[in-house]
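Asks: sequence and predicted structure are below.
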Amino acid sequence: MDLLNNLAVGFATALSLQNLLYCFLGVTLGTLIGVLPGLGPVATLAMLLPITYTLDPTSALIMLAGIYYGSQYGGSTTAILVNLPGESASVVTCLDGYQMARHGKAGTALGIAAIGSFIAGCFATILVAAFAPPLIELAFKFGPAEYFSLMVLGLVGAVVLANGSVLKAFAMIILGLLLGIIGADVNSGTFRFDFGIAELQDGIDFVAISMGLFGFTEIIVNLSKGETRDSITEKVGSIWPSRKELCKAAPAITRGTLLGSFLGILPGGGALLASFASYTLEKKVGGKNANPPFGKGNIAGVAGPESANNAGAQTSFIPMLTLGIPCNATMALMIGALMIHNITPGPQVMSSNPTLFWGLVVSMWIGNLMLVILNLPLIGVWVQLLRVPYGLLYPMILTFCCIGVYSINNNPFDVYITIICGALGYLFAKLKCEPAPLILGFILGPMMEENLRRAMLLSRGDPSTFFTRPISLVLLMMAIFLLLLILLPSIKKGREVAFKED
């Protein structure tokens, strides 16, 4: 009964004219970002954070969430038609989706991708509504020791599931933790790592560092690569799959939805991990007798990953909303948006601001319905947008970034920080270091330090408090298990093969 009452509050909030408008704006931008290769949801969210400063917190979060799961829809369009992933989670869709398009089944591929994403999105939203309240009840039992251990697990998970070298991911985490403690110490007021620069005494602005590492870096990397679009399918054909095709895709949609819903909750998980895992699972299920073979236009190779990435995108909100822990870089930006509005992320959000919590959950249902309407009838519009040269887009994006960063504090120093972070981000890209762990470390670092100090104060300096409290001990043991797991030769080899495909 409480769930129905909460959903009633959510519908009343999400169906207001203002929130419907921002939901539509978010999913439309998300689709656009997914369609146009080279930006991605993380970079877009980083660029739009300054705009949310003037919005109502609920509207801001609804719009940002719409951009995130909307980009999962849009990314399939460019992957299928042009063989270029609009965002990282659509990499797998290129393998079979583009082959279907080459065989005259572009409309079928786009249709099944949209249907699978819609079903997965709706199911994942039900999970968020059902499991968030019990997790919040559990979270209220957390003390400083448990929160510290949970953040350790989150950072270890981000390392384990990060692309590429584990050592590089660890280095990025450490760098993020160090950047997070720049500025005045919360307890003593002592300035740390400010090097006598007055602007650093309040720490580095989250918007500046995220926009530099993601927004500026994406632009530089794309300009350095140039555009390599193969061809655009002129005639998409019917977007409604036949009954036979739906029956063939249904098991893959079911498996992808369930797998993506689970993997989205994991630290470091989300849409990218879910799509790769789903494709691997479908290849295992199909085996050598798959007709057509995977990589040659098998419809399950589109239905499974597309369902999984959308489910993973939406269930990744669960740890962010319930525990205040980001499980990927996008959720870290969501937490940044909450902090801009002086809302402390965590279990108290649901009790102190139920309209925000349940309004966001219900808006996901509404957003998924909007996305089906946007993606199926308007395929022709998105195809035309693929013709826009990237050279015309990046000057506008750069200008928007600089204005946005400056507008937060009216401080040109933040623009300089963004430029420096953009240069660093390009260096990281060349060294194949993923910036997502750095952002997670930057967000979680100050919270880890605060909870570590609180735990030590409450235990009067006894570090065994982290091992004598059951929940804290379990979380630390899980972190140690993950670390040991990736050191096993078979796991390490499998991980390298998986990310080599990326």
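Replies: Now that the structure is in, tell me what you want to look at.

Asks: contacts, neighbours, all on C-alpha from now
Replies: OK.

Asks: so for the chain, which residue is the most central one in space?
Replies: Ranked by distance to the mean C-alpha position of the chain (Cα atoms, centre = their mean), the top residue is T330 at 3.6 Å.

Asks: helix or strand for the residue nearest to that one when sequence neighbours are not counted, which one?
Replies: Leaving aside its sequence neighbours, T330 sits nearest to V42 (Cα to Cα, 6 or more residues apart in numbering; 5.5 Å). V42 is part of helix 41-52 when elements are defined by DSSP states H and E.

Asks: so where's the longest helix in this protein?
Replies: Ranked by number of residues, the top helix in the chain under DSSP state H is helix 106-139.

Asks: right, and the helix or strand after that one?
Replies: Assigned by DSSP H and E, the successor of helix 106-139 is helix 144-160.

Asks: below is structure B, check it against A:
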Amino acid sequence: MSTFELLMQGFGVALQPINLLMAFIGSVLGTAIGVLPGIGPALTIALLMPVTTQLEPASAFIMFAGILYGAMYGGSTTSILLNTPGESGSMMTALEGNQMARRGRGAAALATAAIGSFIAGTIGTILLSFVAPSVSELAFIFGPQDYFALMILSFTTISVVLGNSRLRGMIAVTIGLGLGVIGIDAQTGQSRMTFGSLDLLDGIPFTIVLVSLFAVGEIMFVASRSLARTEGTNPLKGGIWMTREDWKRSWKPWLRGTALGFPIGVLPAGGSEIPTFLSYAVEKRLSKHPEEFGSGAIEGVAGPEAANNAAAAGILVPLLTLGLPTSATSAILLSAFQGYGLQPGPLLFVNNAQLVWGLIASLYIGNLMLIVLNLPLAGVWVRLLMIPRPQLYAGIMIFALVGVWGLSTSWFDLLLMFLMGLLGFVMRVYDFPTAPVLIGLILGPMAEQQLRRALAISQGDPSTLVATPISASLLAIAVLILVGPPLFRYLAGRGRPARGRSALATPDSNPAQ
């Protein structure tokens, strides 16, 4: 039976009334969860697993898929309006989206994020339907040295978020790398920089750092500058819809973000962070308005948000075809499959074809539900900015506390959130960029793990890092990105005086003749 015929059978399952209801509940719940900082789809699905044991497997997984996609949509709302990303994949969206909101263009930012999410989610689901088995073979092609090269390439995105001072930016990266090494060393099992604290053995949770630096640090900064003072910003002065220029500047980033997000999301070490970093860097380099980045460039919202949602579809490929979880959410979904006595892998498509194709078909339906739900609400959501600032920031703080407490019910995590918030406040006061901290925290441990794994396999031979065509190509691209621009500027600077001297020499030569 062809893939198209199987997909049509899947729509027959997904369009059943109970499954449509589950898709709607999952989409709404996922959107709401995405708005709450710190909670995320993985925790939500984990909390709902005991509740869904009485449901049919197809209905339960259709709801879980709606939560996954809905959280991607909802995460962009607080990122753009409140500079408070609830998930790591929404971090890059916050950089430009919040600046657009401050300029009264929050509705346009929400609209381009919603449309980009829909386009990327739809294309990603189509690829999941038709090319999942072949794309999943990338998991077998990539070795540790290839993953390390991919991490190094991702590190080049730091250069576009360093802020006004490269020194401050590099200090921020170093802070992130330092936070990333805290905990138990995965290779040796030894504790590192825990200072005898058992609570630090598992490392610094990324969600706590994310919420603290963006939300808590921002709240402290605003409070220190007097909450009573208002900026007089009208959140709707830019209109409640995208202009013709916005559409023109957004459609290419939507497609480029999708092209980056899906294949990297498929990789075991991919996730949503790397493609969003790369998408932001690509859009800044290709934009005709690079001067707007940092002050509200719509490309910086459209590209990363599309990459984020395409990666969400990508993580389902290795999960369904190989039984390989590549993110926290897919790991929870794997345990949900096993709770129903199902083992994801090639045989799942044979033994439980109705379930698998019903789940895939529900992604199309859920994606359509989400765009219908979220796009008209852009003008409503943006009115959050009209709430008086004391009440608004108090609400953000409460949601942050609830989200962090819900992760582990640990008082130590709340203390850690306060300390990280102080760090965010100090960085905000002295104009240190926060994004490099998070990039260093994410990519540092991942790069270290793949580097040590590659060197262990090669018995310490460093040449293994360029031994494969993939790793050599990725490292060459990273070097070109770092060295190319200053080299071209240097060559251009040398060329201009030379042309000037030749031009001056021409008149002098005539009298001599």
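Replies: Arrived safely, thanks for sending. In this text, all values refer to a predicted model and were calculated from it rather than measured experimentally.

Asks: give me the TM-score for this pair.
Replies: Superposed pair, TM-score by TM-score structural alignment, normalised by the length of structure 1: 0.65. Supporting alignment: 428 aligned residues with a Cα RMSD of 5.1 Å.

Asks: residues of the helix holding V42 of structure 1 that come out buried?
Replies: 41-50, 52 (16 or more other Cα atoms under 10 Å).

Asks: in JSON lines, list those residues along with distance to K493 of structure 1.
Replies: Putting the buried residues of helix 41-52 of structure 1 into JSON lines (distance: Cα to Cα, whole Å) gives the following:
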{"residue": "P41", "distance to K493 of structure 1": "30"}
{"residue": "V42", "distance to K493 of structure 1": "29"}
{"residue": "A43", "distance to K493 of structure 1": "31"}
{"residue": "T44", "distance to K493 of structure 1": "34"}
{"residue": "L45", "distance to K493 of structure 1": "34"}
{"residue": "A46", "distance to K493 of structure 1": "34"}
{"residue": "M47", "distance to K493 of structure 1": "37"}
{"residue": "L48", "distance to K493 of structure 1": "39"}
{"residue": "L49", "distance to K493 of structure 1": "39"}
{"residue": "P50", "distance to K493 of structure 1": "42"}
{"residue": "T52", "distance to K493 of structure 1": "43"}
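
Asks: re the thing from before, what helices and strands are in contact with the longest helix of structure 1?
Replies: helix 57-82, helix 91-102, helix 243-263, helix 300-315, helix 317-322, helix 354-375 (3 or more Cα pairs under 8 Å, 6 or more residues apart in numbering; DSSP states H and E).

Asks: deepest-packed of those helices, please.
Replies: Sort these by mean neighbour count, taking mean count of other Cα atoms under 10 Å, and helix 300-315 sits at the top with a mean of 35.

Asks: mind giving me the packing neighbours of it?
Replies: When contacts are defined as 3+ Cα pairs under 8 Å, 6+ apart, helix 300-315 of structure 1 packs onto helix 57-82, helix 91-102, helix 106-139, helix 243-263, helix 271-286.

Asks: can you check which of these gets nearest to V372 of structure 1?
Replies: helix 106-139 (6.3 Å; Cα to Cα).

Asks: the closest one versus helix 300-315: what angle between them?
Replies: Note on geometry: by axes from the mean of the first three to the mean of the last three Cα atoms, to 10 degrees, helix 106-139 of structure 1 and helix 300-315 are set 30 degrees apart in direction.

Asks: for helix 106-139 of structure 1, which positions count as buried?
Replies: 106-129, 132-133, 135-136, 139.

Asks: got the contact list for the closest residue to V216 of structure 2 other than its chain neighbours?
Replies: Closest residue to V216 of structure 2 apart from its sequence neighbours, by Cα to Cα, 6+ apart: G421 at 4.9 Å. Contact analysis of G421 of structure 2 by Cα atoms under 8 Å, 6 or more residues apart in numbering lists 212-213, 215-217, 220.

Asks: past the helix or strand containing G421 of structure 2, which element shows up next along the chain?
Replies: Here G421 of structure 2, judged by DSSP H and E, is contained in helix 411-429. Using DSSP H and E, the helix or strand that follows helix 411-429 of structure 2 in sequence is helix 435-457.

Asks: residues making contact with that next one?
Replies: 91-92, 143-145, 147-148, 151-152, 154-155, 158, 161-162, 169-170, 172-181, 186-187, 206, 209-210, 269, 273, 461-462, 464-465.

Asks: buried members of these into ChimeraX, please.
Replies: Buried residues among the contacts of helix 435-457 of structure 2 (16+ other Cα under 10 Å), as a ChimeraX selection:
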select :91,92,143,144,145,147,148,151,152,154,155,158,161,162,169,170,172,173,174,175,176,177,178,179,180,181,206,209,210,269,273,464,465
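
Asks: out of the contacts of helix 435-457 of structure 2, which sit inside strands?
Replies: Among those, no member is found in strands (DSSP state E).

Asks: next one: the nearest residue to S472 of structure 1 once chain neighbours are set aside from F467 of structure 1, what distance?
Replies: Among residues not flanking S472 of structure 1 along the chain, E146 sits closest, at 4.5 Å (Cα to Cα, 6+ apart). To F467 of structure 1, E146 of structure 1 is 10 Å away according to Cα to Cα, to the nearest Å.
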